[in-house]
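Engineer: structure of the sequence below:
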Amino acid sequence: MTETFATHEVFNQSPPFEDVDLFGLDRPLVDAVAMNQGNGAHADLSAFGHHWGSAQMAARGRLANENTPKLKTFDARGQRRDEVEFHPAYHELMSESVHAGIHNSTWDAQGAPAGAASEVIRAAKFYMAAQVETGHLCPITMTRAAVAALAAQPDLLARVMPVLGSRRYDHGFMPWPEKRGMTIGMGMTEKQGGTDVRSNATSAIRDGDAYRIVGHKWFMSAPMCDAFLVLAQADDGLSCFFMPRFRPDGSVNALQFQRLKDKLGNRSNASSEVEFTGAYAERVGEEGRGIRTIIQMVQLTRQDCAIASAGLMRSGLAHALHHARHRSVFQKHLVDQPLMQTVLADMALQVEASVALVMRLCRAFDEAPSDANEAAYMRLLTPAVKYWVCKTAPGFLYEAMECLGGNGYVEDGILARHYREAPVNAIWEGSGNVMCLDVLRALSRESDAAMSVLQELMMDTAGLTGAAEAAGLIARTLLRPDSERSARLAVELLAKLAAAAALNAVHPGHAELFAASRLKPELGSMYGAADLSAEQGRELLARALPEF
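Structural biologist: Okay, here's the model as predicted:
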């Protein structure tokens, strides 16, 4: 249908990409979930995909980002409240994610791993939700991950799980034991240290069975969570603490938010600077073992960074391909122009490999408690996958915007928001260099297990172009005495090799295309540089987004 203005008619524009099934239209996702033991959830994921692909959910994502959070430091009577107000659309998104169990479905009622492909199934939902609105997923992922850290304090975990285990979202400002459901945030970094949390100066002073926390955090995301896991220096060293918004007597705890961060992206989600002026907190785990405790949480939030980045790339591809199928240029649809088809097909290949890889990683999280090999895969590959997928996303989304021309660069569409959103996943929960150092640390601490993972990847990629050479280069580089200097190349290759292996289990033909175009460093790095035939290009695009 065309619209007529006084001077022209509106035509040759792509219709909105909404009211679609984000699961059923994504064949690479469907296949990757099935390959990693999640096939039994097909109906559930399809229902989720239909709902989150609706125009209503797209509107909620837009509204939550256009109407950013506001800090209300004092109430009308001048009393300190430190509340953050959100647009109703944000709360609606939170309610939908909580109802779907994205914040707790990987745990049972006692806080133990749920098993039975729960990580894979939950990851598929997280991946689809990220395509609609990523900012609200910050408190969702921290809440889910906090359970891993709270396991170090079983009595506290037992008190929290009945509330955290609920699938009812409750944004009321009240003590968490009185609520129908709760969320948990995290505060680690300080002005002077950033990633170097051992330099934290915030102090924890014992006060009976609890502690009083005095100090600050330079970044504390989702400040309206009901409680936070924070790091502070106790008598025996850096320790982890559970800090609720309210003290046990019902009074507001001494968390004073100084301001909300003015971020490039992630606009729907509030991130704050905070001072603790004797805030009540309970210890989680032993004194002096704060990093060991909190890293259990961080491992899971890093996993979600990779899942979200893959979801953002998928959305960028879907919008670009949808546009190209409807937009005509030089008497042809864009998608039928050879250069554009090659670019889109190469992007589809990247997303297909990325989703295969993150779902394979999630299967390792599912099976790690009972399988030492999967546990080793999880420890070595989590930082490598986060490094590669998250650092790939911003450039990928720029390419997706370019496919739409000027329409991709304006705020009327979703791609500008995705582009601003993408860098945060590479920065938060450990930047690129930190991820590379974590890979080296895994190699040094568990060298036999790590090398066994590499050997398994070699077997899973046997016969793929460039795979053997890539594995050899990875091993030589990571085992060198000065391995840190070349760690980025080796870690990127490690992630690509793992992606080729994961994709080989899902679609061997596309795994060969990926290996041939990604594992040889002399090949071009821009999308469209892969040597794909027209038939291969059409087949990749048909899997990426069936015509409808």
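Engineer: drop to CA atoms for contacts and neighbour counts, all remaining ones
Structural biologist: OK.
Engineer: so which bits of whichever strand or helix holds Ala384 are buried?
Structural biologist: Per DSSP states H and E, Ala384 falls inside helix 372-403. Residues of helix 372-403 classed as buried: 373-401, 403 (neighbour count, 16 or more other Cα atoms under 10 Å).
Engineer: surely Ala515 touches Leu464?
Structural biologist: Yes. Using Cα atoms under 8 Å, Ala515 makes contact with Leu464 at a distance of 6.2 Å.
Engineer: number of residues surrounding Arg77?
Structural biologist: Neighbours of Arg77 under the rule other Cα atoms under 10 Å: 6.
Engineer: on the three-state scheme, it is what?
Structural biologist: Secondary structure, DSSP: H, G, I helix; E, B strand; the rest coil: Arg77 is coil.
Engineer: can you check Gly265 too?
Structural biologist: Assigned with three-state DSSP, Gly265 falls in the coil class.
Engineer: would you check that it makes contact with Ala416?
Structural biologist: No. Using Cα under 8 Å, Gly265 is not in contact with Ala416; the gap is 9.7 Å.
Engineer: please point out which parts of the helix or strand where Met347 lies sit buried.
Structural biologist: For Met347, the element it lies in under DSSP H and E is helix 338-367. Buried positions in helix 338-367, judged by neighbour count with 16+ other Cα under 10 Å: 340-367.
Engineer: got a list of what the nearest residue to Leu464 once chain neighbours are set aside touches?
Structural biologist: Excluding the flanking residues, the one nearest Leu464 by Cα to Cα, 6 or more residues apart in numbering is Glu512, at 5.5 Å. Shown in contact with Glu512 (Cα atoms under 8 Å, 6 or more residues apart in numbering): Leu464, Thr465, Ala500, Asn504.
Engineer: surely Arg206 forms part of a strand?
Structural biologist: Yes. Remark: Arg206 belongs to a strand, assigned using three-state DSSP.
Engineer: could you also give me the structure for this next sequence, so I can compare it with the first?
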Amino acid sequence: MQTTDHASLYAETHEVTNQAPPLEGINLYRADLPLQEWVRRFGGGWADEHLEAYGKLTGDSLMQAGFLANENKPVLKSHDRFGNRIDVVEFHPAYHELMTAGIAQGITSAPWANSRPGAHVARAASMYLHNQIESGTCCPMTMTYACIPSLRMQPDLAETWLPKILSGQYDPRNLPIGQKTGATIGMAMTEKQGGTDLRANTTRAQPIGAGGPGQAYELVGHKWFCSAPMCDAFLTLAQTKKGLSCFLLPRHRPDGSRNQFYIQRLKNKLGNWANASSEVEYRGALAWMVGEEGRGIPTIIEMVSLTRFDCMIGSSSLMRQALTQATHHCAYRAVGGRPLAEQPLMQNVLADLALESEAALALTMRMGKAIDSGSDEHEKKFARLVTAIGKYWICKRAPGMINEAQECLGGAGYVEENIMPRLYREAPVNSIWEGSGNVQCLDVLRALSKEPGVLEVLFSELGDGHGDAHLTRHIQQIKADFGDTDDIQYRARQLTEDVAVALQAKLLLEAGNATVSDAFIASRIAGHGRAFGTLPRGTDVAALVARATPAG
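Structural biologist: Below is the predicted model of the structure:
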């Protein structure tokens, strides 16, 4: 007689259906048509095969490493088991895997090791790919990339450090520089009482001998933020008799002993979990002066400019990964028998997100071209201004855009198994790090009012609107707004936003894809709603969504 197995009868409640397949094993470069086009447009097309190879790596094994590095946060070991002070931060192997790959890709060194045309654009594309899968490792790589101009101001120090920085090798061992195959450089500038106001720093530097550029000093003081404290050396600021000066402070002294560099604690942050951000103290730490005494901020300013450029790359890439996740999900998820990506209102949302992502990418890659142009005066002035404009606007747009992309996935976009919560936690850091929004907007005013030729370069770059009546009127309004200096600081954010959108519109127009440029101008300049998904009638949303959806 046959019996019924009640346990098996009720064990299965349902079949899993209507779920998007895992977005795994894709090539993040080949899946991103706008990235390919903008890299080629600004001179980085020669790196296509190199970027394709890294796109495959980031879309596959490194994506998994990104999850592991964030699930296993760095740990501070202040003392060893015998009670000796060691100040070591330990990382999960996935962190080291990510660092190894990024440095081998040339994210820290490629444009300096081979300064061919388009080198900074190609490097920006590599960083754009890497940052989509893990942002915490980007911090030490950014600082290492950005330190080169400052170090080159002090040739005697550069002779020792640059070969290790430019080696393309990641060497995480806690050893003196002479025993390393590669080196990373951090920075430690802000203090509790000053923050962005670096001139309020109280850290003191005392010369050991004669003093001056390239000479040894001992530093006493604290730093409120020191990211990546396991770097091999740090560019830092301290007061001398002649004022705030720049120093290179290594983790080890020349005799191999550890420097008087003490990690007080690791910051418990909203995001950027794989990266160790810390508070540190110098208790007679040995350091060497870089550049002219009393000119610390001018010495380090190009490093700051390059790190701000990487903030643009970082926010742009976070937006792209959020868009990738949203378009992929909506291509498969059906409601009412139709895929979300075919439904008008969702098309409006996705297309709007795609416009925001591509406009951010366009301005970022245009900045890369300006950096590549070296001594060209027009490009130098353009970079001086747009570093602040792009840092403000792109980083400001990222959190809202990523949140809207999360919403496309519904509740699944809020669960940590998905990458979206991590993208959202990462989104605010770039608007805060290296100067918050107000700092950037005031810097825009400073550049336009105090640096000859910058305003002229801006309007030369914008041109006459390139035949678009909406953009023409917008540019004319910007000119009138800058001509009115009453309460201009009060209006600095609005002015910066207007210039940023004008530059993005101009770049999209010049690229020649009318579907993209017309939709951007109609929504961002001619006027649209206050939320994403409010594109005007007549927008070819299906084409915009198709352009943004991963191509495989």
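Engineer: and the TM-score between these chains?
Structural biologist: With the length set by TM-score structural alignment, normalised by the length of the first structure, the two chains reach a TM-score of 0.96; 536 aligned residues with a Cα RMSD of 1.4 Å.
Engineer: about what we covered before: aligned to the residue nearest to Leu464 of the first structure, what sits in the second structure?
Structural biologist: Correspondence of Glu512 of the first structure to the second structure, assessed by TM-score structural alignment: Asp518.
Engineer: quick check: the most centrally placed residue in the second structure vs Leu423 of the second structure, distance?
Structural biologist: By Cα atoms, centre = their mean, the second structure has its centre lying nearest to Gly314, at 2.6 Å. With the distance defined as Cα to Cα, to the nearest Å, Gly314 of the second structure ends up 11 Å from Leu423 of the second structure.
Engineer: helix, strand or coil for Leu235 of the second structure?
Structural biologist: Following three-state DSSP, Leu235 of the second structure is assigned to strand.
Engineer: so it versus Glu218 of the second structure, what's the distance?
Structural biologist: 14 Å.
Engineer: same question for Ala205 of the second structure.
Structural biologist: Applying Cα to Cα to Ala205 of the second structure and Glu218 of the second structure gives a distance of 6 Å.
Engineer: one more: Thr515 of the second structure?
Structural biologist: Applying Cα to Cα, the value for Thr515 of the second structure to Glu218 of the second structure is 60 Å.
Engineer: list the contacts of Asp540 of the second structure.
Structural biologist: With Cα under 8 Å, 6+ apart, Asp540 of the second structure has these contacts: Thr515, Ala519.
Engineer: again, only this time at 7 Å
Structural biologist: For Asp540 of the second structure, the contacting residues are Thr515, by Cα atoms under 7 Å, 6 or more residues apart in numbering.
Engineer: now swap in Thr4 of the first structure and tell me
Structural biologist: By Cα under 7 Å, 6+ apart, the contact list for Thr4 of the first structure reads Val10.
Engineer: check which residues of the longest helix seen in the first structure are buried.
Structural biologist: The residue-count maximum for a helix in the first structure (DSSP state H) belongs to helix 290-326. Burial within helix 290-326 of the first structure, assessed by neighbour count using 16+ other Cα under 10 Å, is assigned to 290-294, 296-324, 326.
Engineer: re the thing from before, give the aligned range of the helix holding Ala384 of the first structure in the second structure.
Structural biologist: Mapped onto the second structure using TM-score structural alignment, helix 372-403 of the first structure covers residues 377-408.
Engineer: aligned to Ile297 of the second structure, what sits in the first structure?
Structural biologist: Aligning on TM-score structural alignment places Ile297 of the second structure opposite Ile291 in the first structure.
Engineer: oh, I was asking about Ala480 of the second structure
Structural biologist: Mapped onto the first structure by TM-score structural alignment, Ala480 of the second structure lines up with Arg476.
Engineer: before we move on, which element is that match in?
Structural biologist: With secondary structure defined by DSSP H and E, Arg476 of the first structure is part of helix 467-478.
Engineer: check the mean deviation of that helix from the second structure.
Structural biologist: Helix 467-478 of the first structure differs from its equivalent in the second structure by a mean of 2.4 Å after superposition (mean Cα distance after the TM-score superposition for the first structure).
Engineer: now that helix: how far from the chain's centre is it?
Structural biologist: 28 Å (Cα atoms, centre = their mean, to the nearest Å).
Engineer: show me which residues of it are buried.
Structural biologist: Buried residues in helix 467-478 of the first structure, counted by 16+ other Cα under 10 Å: Ala467, Ala468, Ala470, Ala471, Leu473, Ile474, Thr477, Leu478.
Engineer: what is that helix packed up against?
Structural biologist: Contact partners of helix 467-478 of the first structure among helices and strands, from 3 or more Cα pairs under 7 Å, 6 or more residues apart in numbering; DSSP states H and E: helix 487-506.
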